[in-house]
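K.L.:
Output the structure for:
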Amino acid sequence: MLPPLSHRYADLPEHMRAEVYPTPVPKPRLVALNRPLAEDLGMELACFDEARAAELFSGNALPEELKPTAAAYAGHQFGNFVPQLGDGRALLLGEARNRAGQLRDIQLKGSGRTPFSRGGDGRAPLGPVLREYLVSEAMHALGVPTTRALAATTTGERVYRRMPEPGAVLTRVASSHLRVGTFQYFAVRGDEAALRVLVDEAIVRHYPELAELAADAQPMALLEAVIERQAKLIAKWMSVGFIHGVMNTDNCAIGGETIDYGPCAFMDRYDPMTVFSSIDGRGRYAYANQPSMAQWNLARFAEAILPLMGHDSKQAIAEATEVLETFNERYQRHWLSAMRHKLGLSTAQDADAVLAADLLEVMHQGSADFTLTFHYLAGAVTPEGAEQLVAVFDQPKDIEAWLVRWRQRLGDEQASAKEVFERMCAVNPAVIPRNHRVEQVIEAASERDDFAPFNALLAAVTHPFDASNECVDFRQPPLDGEQVLRTFCGT
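P.N.:
You can find the predicted model right below:
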């Protein structure tokens, strides 16, 4: 069933990874398969066998030619450096080429202990697997760079975290699993040869245009390229109200994808200091802090590859610092571009940033739902269509005053109300995987073995711009008794 796989990472020097096979599970059952993604990866589904697929995606029955590999990496976790983390419950099966000819990692997550498990069981509870499946596929549908979910299986055993939960394995697809923490692992060990291998691999996998540069110029150019992608990625997160929850350096992907959906969530009411993660007591990774935390992570990346930037360390530090200081300008540029689109603006004016920031402040003061505000804003192009939007706010006078300014700005667009409405509906989602809905799905699956709610929510969030009546329940924010204010990591 799997397509032909290469083993680029498994063929790297042995000290960069460990070859280890999944721990068998007693009773695997396939509960989700992403058929469009499977077909894009060249998987043959004409003679699909669900039982065989469960054995494959649980790790019970892998083809003999595979080299399942756990990667070594380190990381700053909530600001504290841990010199050895690594894939403690994940195995890279290999790399497949999609229809566009791009290499894509295929990885099992929750497949058992590895040399990097640090005493853990290497397993994943069903809840976090379903959360990652739903949210990563929703992010893809929203146009946010992300890892993807290929399959999910239950294992027929219990995993013990806060309480006993059904076990599961997620099959994840990524452009690669290279992280800032991957480079940190070898930097702290003074292994410049391994760092050079990683730079070369990052260029091959993500930045082939840098291959034309001289070898000594590539590390600095790679730093700048990674900064640009991270700035664009975080701006995307902010534009849809997404909160990652654990922006540690081992969760910062070199390729610019969202990776590791642990205690992540989308905001309901807009508050820039919103935190969902149960382990983020000080709000380090609050919504508003995500851009600065991304820049902090990138500084750690610069430190890791600094030994490759030349013999004059002072000059290298100065040049790297100068590049790092461009992050905020890059982020602001991408954020403003995203906000212009959300506001229906196709032209640029100097006052647009203030207009967007003022809307967010009005939303904050009015306790307005983030997603519904932008979704209903499209209808408020004319005063007659503003009723739904105004109803979202506790203080309607402020949003009504802002709408006057916004409509005046739209007057410079030379576009009809219909045109503005249509382009806003194309970028402002009606449906996101709201936290209370995700928790309802997890409860139904974990406690009643009922996956119908999961399938219904998955169908809705993978069509986020569908405002049909069929999706109306999924569009609504939680009632007071439905709010879920804390999410938990599955490790």
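
K.L.:
Could you use CA atoms for every contact and neighbour count after this?
P.N.:
Noted.

K.L.:
Check the gap between the residue located most distally from the centre of the chain and residue 297 for me.
P.N.:
Distance from the centre of the chain peaks at residue 384, with 37.6 Å (Cα atoms, centre = their mean). For residue 384, the distance to residue 297 (Cα to Cα, to the nearest Å) stands at 46 Å.

K.L.:
go on, residue 4?
P.N.:
Taken as Cα to Cα, the span from residue 4 to residue 297 is 35 Å.

K.L.:
Would you mind telling me which of these two has more residues around it?
P.N.:
Set side by side, residue 4 and residue 297 show more neighbours around residue 297, with 25 against 14, by other Cα atoms under 10 Å.

K.L.:
Give me the neighbour count for the nearest residue in space to residue 88 that is not next to it in sequence.
P.N.:
Closest residue to residue 88 apart from its sequence neighbours, by Cα to Cα, 6 or more residues apart in numbering: residue 117 at 3.8 Å. By other Cα under 10 Å, the residues close to residue 117 number 18.

K.L.:
Could you also give me the structure for this second sequence? I'd like to compare it with the first:
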Amino acid sequence: MPVSRLYRPETLHGSLGESFFDEVEPAAFPRHVLRFRDQRWAQRIGLETLDDEEWIAHFGKFEPLPDSFARPLALRYHGHQFRTYNPDLGDGRGFLFAQVRDHEDGRLLDLGTKGSGQTPWSRRGDGRLTLKGGVREILATQMLEAMGVDTSKSLSLIETGEQLIRGDEPSPTRSSVLVRLSHSHIRIGTFQRLAYLEDKAAIERLLDHSIAHYFPEIAGETPGRRAASFLEKVTERVARLAASYMAAGFVHGVLNSDNINITGESFDYGPWRFAPTWDTRFTAAYFDESGLYAFGRQAGAIGWNLARLAECLLPMTGLAAAQSAIDAYPDLSRRAFHEMLLRRLGLVSQGPDRDANLASAFVKFLIASQAPLEQAVFDWRGGLASSSRARRSPAAPHYETTDFQPVREALDGFEPCATARLDHPYFSRERPCSMLIDEVETIWTAISERDDWGLFYSKLGQISEMRAACKAE
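P.N.:
This is a model prediction of the structure:
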């Protein structure tokens, strides 16, 4: 079947010019087995009418979508990796395949790939993605979306029939190609590359493009003000990103400047994990030996990357405006955390001071008690209105201690919001849907050893129920 009437293609990234990307050829894979397609998001971009054969033709063999890029674009960027600048980056195993509009809100969305073959930026890599890596990315994005985190969406996963050699997992291992939907693949590292090349004209072109397509509300500002407003908008977005990770108990693992985009949308999942308890030192990546990107250091890491963007824009913003934007970041991220924690708890705001007091009490309780993080959020969704449900929880003994008393006092006066949905069947469960590392490994073991996808699809079903209950639609 053809694409639906809701399909609205764009080729806007191509207008930046050839110095921003390289046209590339996708890999030719020996096999194509469709393992996952997100029909809900396919509908939002007008691709839900494709049958599986057509889907594979576009997202496994990369036949161009109608009125889209004739050839995929491997994007050019630089970045700081664990605080060390690397000018040899770029899309090394992925590319920008297409751009479309979300018909519900008109946003520009990129269809980007992971594991689609070698590019000029592969740096001796094979340009492939392990099947485990693809499965993990789907689990991460689905779970984060259900929690209300602004994240890329995993649209498609196709197993591709190759045997890959990797040093960090048993090899040979199965291969796959992933397609994700993301609200921009323009990264802080995209600006860093142009600053490194001292190409001020290209920075201005990228800035104009970014404002026109991602921040149109500031397009009419004077030339002298636009760059500063852009930096302020990005600061607001990445502050919410940092806050959302903490409210979700999520550790991205690799918060390099090439993994932070200008829209503040989380993307590119490698060694991610969810923290079982509130442990600021908890890390996701085995190679993060210093804990640079540990759970409690993520806000600081994202702020550090934001400062690198400010450096790129200094010739246009001036020092005072750039410093003002950066100085606003810590307070913005704190306030965003209070807002997002309240949203997860399904409570109506009682004003900045009371919201902050509740957030502080809740975090102090989690630290002191080491209660299971997601269980505690689940148990107290709706605040004191959920007291009887919390008393039946596996974590109930934690709520009977003096550590919890300040939380109980802070909750007094908070009411469930209209979307708390406490009567949803999801909240009749004893335990919340979770995504701890042992669960992920169990799902993968069934696939790897028995080609059993039952646990994977079952978990996606549970996440769907969680998303509906928490109204993260």
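
K.L.:
on that earlier part again, wait, isn't the residue nearest to residue 88 of the first structure in contact with residue 87?
P.N.:
Yes - Residue 117 of the first structure is in contact with residue 87 according to Cα atoms under 8 Å; the separation is 7.2 Å.

K.L.:
how far out from the middle of the chain is stretch 158-165 of the first structure?
P.N.:
For stretch 158-165 of the first structure, the separation from the chain centroid amounts to 25 Å (computed by Cα atoms, centre = their mean, to the nearest Å).

K.L.:
Name the residues of that stretch that are buried.
P.N.:
158, 159, 160, 165 (16 or more other Cα atoms under 10 Å).

K.L.:
Let me see the ranges of the helices in the stretch 1-150 of the second structure.
P.N.:
Remark: helices assigned in the stretch 1-150 of the second structure by DSSP state H, counting those that start in this stretch are 39-44, 52-59, 131-146.

K.L.:
out of the ones you listed, deepest packed?
P.N.:
Using mean count of other Cα atoms under 10 Å, the stretch among the helices of the stretch 1-150 of the second structure with the largest mean neighbour count is helix 131-146, at a mean of 23.

K.L.:
in the first structure, what residues pair with that helix?
P.N.:
Mapping helix 131-146 of the second structure onto the first structure (TM-score structural alignment) gives residues 126-141.

K.L.:
compared with the second structure, how much does the matching stretch deviate?
P.N.:
Taken over the aligned residues, the distance from stretch 126-141 of the first structure to the second structure averages 1.4 Å (mean Cα distance after the TM-score superposition for the first structure).

K.L.:
Show me the contact partners of that stretch.
P.N.:
Residues outside stretch 126-141 of the first structure that contact it (Cα atoms under 8 Å, 6 or more residues apart in numbering) are 145-149, 152, 154, 165-170, 260-262, 432-433, 438, 442-443, 446, 454, 457-458, 461-464, 489-490.

K.L.:
how far away is the residue lying closest to residue 266 of the second structure once chain neighbours are set aside from residue 194 of the second structure?
P.N.:
If the residues on either side of it in the chain are set aside, residue 266 of the second structure comes closest to residue 151, at 4.5 Å by Cα to Cα, 6+ apart. To residue 194 of the second structure, residue 151 of the second structure is 26 Å away according to Cα to Cα.
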